[in-house]
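Asks: Below is the structure, and that's it, no one-letter string:
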């Protein structure tokens, strides 16, 4: 029967299309069946343009300004006799009072500080002390900071002749001054200071 034979041939041809034929390419399913199940990844694929991971940033190092602030907080060092200049001049007085302004100038190249009372004495040419060192007058004014070239002062106080008993001391050849806290002295020649009435005092350092 021609029709039946033709149907049988078509069925046989369909069976050959499953990849077992020599002239047909094997389907993906057929390859999978022959090589075993495909391996699956548990990690999602990385994006194609993913940037490389960056290391965690480390804490910033302290800046120089912070270190300087710490240094400034400690305050400047004490002014030394070597780093100071000194001068004296007579100031305004009245009612028998005599005042002298003793000035310190910072001649060093760095900021320094003076705090408290100086030691002030009148000295003879042979080095002997005239009378007694100046006594402290009043309370301390605290720390006075001097930048290079800046000045601070104290006020020396005595009396005019005849205002009080005791007469006048011999006129000094030198004025010897120990800045506050210093074991080294400054010396000024011929200071033109004369003490009378046994009154000789100094204030603390101030502007």
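Replies: Okay, I see it. All of these numbers come straight from a predicted model, not from anything done at the bench.

Asks: all contacts plus neighbour counts: C-alpha atoms, from now on.
Replies: Fine.

Asks: tell me the contacts of residue 142?
Replies: Counting by C-alpha atoms under 8 Å, 6 or more residues apart in numbering, residue 142 touches 115, 116, 205, 206.

Asks: Looking at those residues, spot the one nearest residue 160.
Replies: Using C-alpha to C-alpha, residue 205 is the member of the contacts of residue 142 that sits closest to residue 160, with 24.0 Å.

Asks: okay, now the closest one: neighbour count?
Replies: By other C-alpha atoms under 10 Å, 25 other residues sit near residue 205.

Asks: and the gap between it and residue 136?
Replies: Separation of residue 205 from residue 136 (C-alpha to C-alpha, to the nearest Å): 11 Å.

Asks: and if you look at residue 14?
Replies: As for residue 14, its distance to residue 136 is 127 Å (criterion: C-alpha to C-alpha).

Asks: and the longest helix seen in the chain, how far from the chain's centre?
Replies: Counting residues, the longest helix found in the chain (DSSP state H) is helix 2-16. The chain centre lies 101 Å from the centre of helix 2-16; the measure is C-alpha atoms, centre = their mean, to the nearest Å.

Asks: take a look at this one as well, against the first:
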């Protein structure tokens, strides 16, 4: 993808995000794609996406009160643990004792879905072997209320220059289950990719960050993700499951 220093770069990235939303969201939405609650990707946006993604994408875009500030390096509300923030100066999740995610009980009314502004994201420990990589993509409820995660997230890999890399999230044939998250609780999706070139590949592009769109949402989180993903950007995903570990 050709980089530019003008406004043309934002619509290009927005087209990538729009395609991911169509492929990953279980429910359609007419709401424009958002970044942590701020609308992005409209044709008149003059604010480019800066390298490191440290500035709001839309000029003057208001940020919701429950959304953590963007830390330098693009680690938006990303945590290295269930409680510890990933970057200095980053807001911690809501002060609440972590509780294990639990599936909704049959016959009980499920809470509303987890909105992007109520979540933090991170990639857990990567297990490696024979060129294969496995890691949990963890979403944690940092709000003061209970919410529900169901299905699969959308993903877009970003390189060090801020350009979108070809990303092919592939849903594994596993039946989704709703996961109810109390404040501080987490759900995870198992990610699998390979770092061994295949077919006509000689090298595989290096990702620096990962854009994560929670299930059924149109806003996204950006978190660190250092990996070389082969197979034309293929990342296999399982649906949401309770807890932060595989």
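Replies: Done, it's in. Bear in mind that the values here come from a model prediction, so they are computed numbers and not experimental data.

Asks: Residue 14 and residue 136 of the first structure: who's more crowded?
Replies: Shown here are residue 14 of the first structure and residue 136; by other C-alpha under 10 Å, residue 136 has more neighbours (18 against 9).

Asks: Under the alignment, what does that one map to in the second structure?
Replies: When the second structure is aligned by TM-score structural alignment, residue 136 of the first structure is paired with residue 171.

Asks: list the contacts for the closest residue to its match other than its chain neighbours?
Replies: Sequence neighbours aside, residue 237 is the residue nearest to residue 171 of the second structure in space, at 5.1 Å (criterion: C-alpha to C-alpha, 6 or more residues apart in numbering). Contact analysis of residue 237 of the second structure by C-alpha under 8 Å, 6+ apart lists 152, 169, 170, 171, 172, 189, 190, 191, 192.

Asks: Which among those residues count as buried?
Replies: 152, 169, 170, 171, 189, 190, 191, 192 (16 or more other C-alpha atoms under 10 Å).

Asks: how about residue 170 of the second structure, secondary structure?
Replies: What DSSP: H, G, I helix; E, B strand; the rest coil gives for residue 170 of the second structure is strand.

Asks: The residue lying closest to residue 144 of the second structure once chain neighbours are set aside: neighbouring residues, count only.
Replies: Among residues not flanking residue 144 of the second structure along the chain, residue 183 sits closest, at 5.4 Å (C-alpha to C-alpha, 6+ apart). Other residues near residue 183 of the second structure number 25, with proximity taken as other C-alpha under 10 Å.

Asks: what do we get in the first structure for residue 183 of the second structure?
Replies: Superposed on the first structure with TM-score structural alignment, residue 183 of the second structure falls opposite residue 148.

Asks: now do residue 138 of the second structure
Replies: In the first structure, residue 138 of the second structure lines up with residue 103, judged by TM-score structural alignment.

Asks: how far away is the residue nearest to residue 171 of the second structure from residue 198 of the second structure?
Replies: 20 Å.

Asks: swap in residue 103 of the second structure?
Replies: With C-alpha to C-alpha as the criterion, residue 103 of the second structure and residue 198 of the second structure are 38 Å apart.

Asks: for residue 210 of the second structure, same thing?
Replies: From residue 210 of the second structure to residue 198 of the second structure the distance is 22 Å (C-alpha to C-alpha).

Asks: Which of these two has more residues huddled nearby?
Replies: Neighbour count, other C-alpha under 10 Å: between residue 210 of the second structure and residue 198, residue 210 has more, with 26 against 13.

Asks: what's the counterpart of that one in the first structure?
Replies: Using TM-score structural alignment, the partner of residue 210 of the second structure in the first structure is residue 175.

Asks: And residue 220 of the second structure, by the same measure?
Replies: That one, residue 220 of the second structure, aligns with residue 185 by TM-score structural alignment.

Asks: Its match against residue 121, yeah?
Replies: No: with contact defined as C-alpha atoms under 8 Å, residue 185 of the first structure does not count as touching residue 121 (10.4 Å).
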